[in-house]
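In: could you look at this predicted model? Sequence included:
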Amino acid sequence: MKRILLLTAAMMMAGAGYTFAQDTVIVEVPQPAREYVIAHPSDPVVIEGDVAVGTVIPEDVDLVEIPDSPDYAYVYVDKQPIIVSKRDRKVVYLAR
C-alpha cells in the first residue's frame, strides 16, 4: 500500500511538472538580433525584482528597436542586454 501511495505521488508530481513545461514557451531569438543588441548597448534602466525569461517589462520602460527584427526590442538592465517580444513586452532572451 505504501508503495502505491508513493508511486501515485510521484506520478502526480511528474504530471504537474509536465503541465508547467507546457505553459513555458521557448523563443529562439535570431542570432543577428542578439549580435546587434550586444554591439549597441543602451542606457541601463532599473527594474524592481528579478528579471527572467517571461517577465513583463513595465510600460514606463523605453524599449530600443532592433533593426531587421521588427518583433523584438531590447533594454539593458544592470549592464545586461535583455531582449523582449514587442507584442507583449515579455523577456525572451537574457544575455548572461
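Out: Okay, I see it.
In: every contact and neighbour count from this point should use C-alpha atoms.
Out: OK.
In: for residue 71, which non-adjacent residue is spatially closest?
Out: Spatially, and ignoring its direct neighbours in sequence, residue 71 is nearest to residue 86 (5.6 Å; CA to CA, 6 or more residues apart in numbering).
In: after the lengthiest helix in the chain, next one along is what?
Out: Assignment by DSSP state H gives helix 2-23 as the longest helix of the chain. Counting by DSSP states H and E, the element after helix 2-23 in chain order, helix or strand, is helix 31-39.
In: helices or strands up against that next one?
Out: Contacts defined by 3 or more CA pairs under 8 Å, 6 or more residues apart in numbering; DSSP states H and E place helix 31-39 against strand 80-85.
In: the structure to be compared is supplied as follows:
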Amino acid sequence: MKRILLITAAMMFAGAGQVVAQDTVIIEVPQPARDYVIAHPSDPVVIEGDVAVGTAIPEDIELVPIPDSPDYGYVYVDKRPIIVSRKDRKVLYLSE
C-alpha cells in the first residue's frame, strides 16, 4: 500500500511541474528597446521585495515609456534597467 501511495505522490508532483512549465511564457524584448533603455537611464525607484522576471511592478511605480516600443515600459532599480509589459506590468527583462 505504501508503494502505491509513493508512486501516486510522485506522479502528482511530476504533473504539477509540467503545469508550471506549460504556463511559463518567455517573451524576448526587442534589442532596440533594450538599447534605448540602457542609453536613457531614468531616476531610480525603490521596490520592496525581490524583482524577477514574471513578477509584477506595483501600480504606484511610474513606468517610463519606450518610444518605438509602446508595449513596453521601464524603470531603474538599484542601477539596473528593468523592462516591463505595459499591459500587465510584469517584468520581462532584467539587466545583468
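Out: Great, that's in hand. As the structure is a computational prediction, the values presented were derived from the model and not from experiment.
In: isn't the residue nearest to residue 71 of structure 1 right up against residue 74?
Out: No: using CA atoms under 8 Å, residue 86 of structure 1 makes no contact with residue 74, being 9.1 Å away.
In: the two: who's more crowded?
Out: Neighbours per residue (other CA atoms under 10 Å) separate residue 86 of structure 1 from residue 74, with residue 74 holding more: 27 against 15.
In: so that one sits in a helix?
Out: No: looking at residue 74 of structure 1 with DSSP: H, G, I helix; E, B strand; the rest coil, it is strand, so not inside a helix.
In: what's the separation between it and residue 5 of structure 1?
Out: Distance of residue 74 of structure 1 to residue 5 of structure 1, given as CA to CA, to the nearest Å: 48 Å.
In: swap in residue 47 of structure 1?
Out: Residue 47 of structure 1 is 45 Å from residue 5 of structure 1, by CA to CA.
In: next one: residue 82 of structure 1
Out: Separation of residue 82 of structure 1 from residue 5 of structure 1 (CA to CA): 44 Å.
In: what about those two, which has more around it?
Out: Counted by other CA under 10 Å, residue 82 of structure 1 and residue 5 do not tie: residue 82 has more neighbours, with 26 against 10.
In: you'd agree that one is up against residue 66?
Out: No: assessed by CA under 8 Å, residue 82 of structure 1 is found out of contact with residue 66, at 11.9 Å.
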